[in-house]
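K.L.:
I'd like to go over a predicted model; first the sequence, then the structure.
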Amino acid sequence: MAVSERRGLGRGSPAEWGPRLLLLLLLGGCSGRIHRLVLTGEKRADIPLNSFGFYTNGSLEVELSLLRLGLQEKEEKSLLMGFSLSRVQSGSSRSYSTRDFRDCPFQKNSSNFLVLFLINTKDQQVQVRQYGEQKKLLISPGLLPDLPSEPGLPKPGPTATPKVDSGAIAVNKAKPQPAVSQGPGRKGKELVLGLGHLNNSYNFSFHVVIGSRAEEGQYNLNFHNCNNSVPGKEHPFDITVMIREKNPEGFLSAAEIPLFKLYMVMSACFLAAGIFWVSVLCRNTYNVFKIHWLMAALAFTKSISLLFHSINYYFINSQGHPIEGLAVMHYITHLLKGALLFITIALIGSGWAFVKYVLSDKEKKIFGIVIPLQVLANVAYIVIESREEGASDYGLWKEILFLVDLICCGAILFPVVWSIRHLQEASGTDGKVAVNLAKLKLFRHYYVMVICYVYFTRIIAILLRVAVPFQWQWLYQLLVEGSTLAFFVLTGYKFQPAGDNPYLQLPQEDEEDVQMEQVMTDSGFREGLSKVNKTASARELL
């Protein structure tokens, strides 16, 4: 069971989710890059705590305030557990994902691990083992002190102090201390930290400072309980851990530092696109339909959502956590944006309001599937944002979000496919061949646009995130938002309320022959074909 300061939804009917989500954000809030994870009755052998991109002089602080094993004293002395710190060379994939989880990292180290913090309950100490060639990681007991509010004015003391027994090693917390060799290390220097023991629980703290450019990178912090690696023989334990990461410029990870400016610029772009679209609608009021205003609402909602997202990142970078009210507004606008996006795409694909005002039974079923799934996908997104990465249900909600998003992307293609099939059949039967062929060509373009949008934002962007170095992973968000803006602009251009738009054009018998001539010439359908013009023949006879 996982409990966190970012509390989950709990149980209840779907109608209660909205108020609970709002209450969740108002009370618990999002703690940003200062994490506090509380796990009770945990049985996992490996717990991914966090991933963060550090620059030079960046710091990682960890305080294990409670570790309760619930075992007898003799059983506790033989346990193998502790923290591991690893670095990912590129992308965001966790470095231990290829490791066999039955192999304990404290018995047989993987080359991916840089530092291991082995908790020794028998001797009440924590052995720090360093591996690899990176020797400039400054590892010291305790937490870093708070910086003075004004130059020359010292703070009263550190933010927190490790709770250790009287026999623990005394250290100077004023500045990071390099690891000191105390006993034989396996492949490098070894530091011994004091392990506090109080009321059948253990506690200690440490901090790591990135000492040079050679140590910059994406680091993963994990907790391991090797005694739970055998299925069916797990021993539940309780753990409470606080994690605080920081770069010289603020609390944001290296890949997240540019996001404040990126989202602000993209918000301005979507706002400009929305204003231009409204001006187009005002100039062509005769050909404007309800769905045109829905497209305008989507652009403005997207702009507002990005604005609140940008402001959240600003406060996270400066304070370590966002402003609760702004976070609530971001989630609300994100919910509206997600629903409006898929509804608008599906309505345009079905031809609603342009050529018909009634949806077919099949199209109604698609809307009955897409809208609830989009609500579920946005709920999953909010739950993921409000939960710690180490929570037991974090991975489940992440998988739900990915699966539901793919289902929605596939479902919105069906109305477009059905419209293309309908126009193919109608082009040879209802006598309005020219207009139907023009609409068919436009629908095929729209189908390709939707496919490209889904492909770039769901596949190419993810591959880019894995391939680029840690400090360039913000290009993933740039590609997603840029693709979305391009999709919005192309959709508006294709379905603009203009008199010569084939999608909005009403067929007239006097113009049908001219339109047929143009469409068949442009599409190549005229090659090798002949046509009898009944209207022209009748006029010749007169």
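P.N.:
Everything's here; your move. Model, not experiment: these values are computed from the prediction.
K.L.:
going forward, measure contacts between C-alpha atoms and count neighbours the same way
P.N.:
Fine.
K.L.:
Against Leu193, how distant is the closest residue to Phe223 other than its chain neighbours?
P.N.:
Excluding the flanking residues, the one nearest Phe223 by Cα to Cα, 6 or more residues apart in numbering is Phe83, at 4.5 Å. The gap separating Phe83 from Leu193 is 13 Å, by Cα to Cα, to the nearest Å.
K.L.:
got another, please set it beside the one above:
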Amino acid sequence: MDVRVELSDSNPDGGEDPVAMIYSFAVCYGVFLIAWLHRTLARGCSTARPVHDVMSGLLAALMLHCLTAAAHDGRYTSVVAGTARGWNVPCLALRLVKNAMLFPVVALIGAGWSLPEPFVQARELNVLTAMVPLQVYMAIATTLSGDGGVAWTWGHAFVLVQLACCVAVLMPMGRAIRALRKEADTDDKAARRLGKLALFRQLYLAVAVYLYHTWMAVFILKLLVGASSGYRWASVAVDEAAALAFYLFMFCMFSPAEEDIQLEEYTEELIQGGV
């Protein structure tokens, strides 16, 4: 018996197709990368550090991931005998790269390597050293866990572990900030270290908020719009917009051209406000 089946998908409204929107985020990351390279390389910035080059690589991975994700979601993937071959392979590879690079970059910044002289003490550095490999492992596991069934449940458990790692890093920073507040009025060195620690605590708080948003807000939105509705693009838009806002916050806060001035101003505000 010979069976011939023809299927067609006219997709008249494109409601489920977020390809154009993902391409727009890729353009945003491309412009962001060019501006970042101009600040760190073209202008010959004297305060640029090797970690800023790693941050450039992270931006490049984000841009390329958006491009491959758009191509993959644009129905360029061919399926032969149940095995998908095409844009899904580079899309998954770049997703692994960008997720695995995020926490080492945050840790390098948090350890002070974006500054002329790292400042983190041995105890805080030990916490970072213990948490970062676990966070990288969890990020990779979350990427590979998939979007459904038991793997979907494990993926959300991995996000909870990442949030716990952020809390574990924030706690010693909070204790150090409270101790340095007592010395800041009489010791200029302690006052400057107070400003640095408080600034990097803001970074880890931003990471925790970003992870919680990705885990909870996007998940709820996906449930509301439904997998088969014409508004699947909404959850993609919220997810990508949150990621772009987080990276803009992190990169602008630790821009090599302004970090020293920003730290001095922030330290004065902390001392005056008693934070």
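P.N.:
Cool, got the structure. Keep in mind that this is a model prediction, so the values were computed, not measured.
K.L.:
Tell me the secondary structure of the residue nearest to Phe223 of the first structure, please.
P.N.:
strand (DSSP: H, G, I helix; E, B strand; the rest coil).
K.L.:
Which residue lies closest in space to the residue nearest the centre of the first structure, excluding its sequence neighbours?
P.N.:
Nearest to the mean C-alpha position of the first structure, by Cα atoms, centre = their mean, lies Tyr381 at 7.5 Å. What sits nearest to Tyr381 of the first structure in space, not counting adjacent residues and going by Cα to Cα, 6+ apart, is Leu401, at 6.6 Å.
K.L.:
and the one you found, what does it touch?
P.N.:
Neighbouring residues of Leu401 of the first structure by Cα atoms under 8 Å, 6 or more residues apart in numbering: 376-378, 380-381.
K.L.:
Pretty sure the residue nearest to the centre of the first structure sits in a strand.
P.N.:
No - Tyr381 of the first structure sits outside any strand when classified using three-state DSSP, being helix.
K.L.:
Ala160 of the first structure versus that one, what's the distance?
P.N.:
Applying Cα to Cα to Tyr381 of the first structure and Ala160 of the first structure gives a distance of 33 Å.
K.L.:
How far does stretch 29-46 of the second structure sit from its chain's centre?
P.N.:
19 Å (Cα atoms, centre = their mean, to the nearest Å).
K.L.:
Any buried residues in it, and which?
P.N.:
29-30, 32-33, 36-37, 39-40 (16 or more other Cα atoms under 10 Å).
K.L.:
Tell me which of those residues fall in helices.
P.N.:
29-30, 32-33, 36-37 (DSSP state H).
K.L.:
which residues touch the aligned partner of Leu59 of the second structure in the first structure?
P.N.:
By TM-score structural alignment, Leu59 of the second structure lines up with Ala299 in the first structure. Contacts for Ala299 of the first structure were tallied using Cα under 8 Å, 6+ apart; they are 270-271, 273-274, 488.
K.L.:
swap in Val454 of the first structure?
P.N.:
Neighbouring residues of Val454 of the first structure by Cα under 8 Å, 6+ apart: Cys409.
K.L.:
ranges for the strands of the second structure?
P.N.:
Assigned by DSSP state E, the second structure shows strands spanning 78-80, 83-85.
K.L.:
Identify whichever of the ones you listed lies nearest to Pro133 of the second structure.
P.N.:
Taking Cα to Cα, strand 83-85 is the member of those nearest to Pro133 of the second structure, at 30.9 Å.
K.L.:
In the first structure, what residue corresponds to Tyr212 of the second structure?
P.N.:
Aligned partner of Tyr212 of the second structure by TM-score structural alignment: Tyr455.
K.L.:
Now do Ile47 of the first structure against Ser84 of the first structure, distance only.
P.N.:
The gap separating Ile47 of the first structure from Ser84 of the first structure is 10 Å, by Cα to Cα.
K.L.:
ugh, wrong one, Gly395 of the first structure
P.N.:
20 Å.
K.L.:
between those two, who's got more neighbours?
P.N.:
For Gly395 of the first structure versus Ser84, the count of surrounding residues by other Cα atoms under 10 Å is larger for Ser84: 22 against 13.
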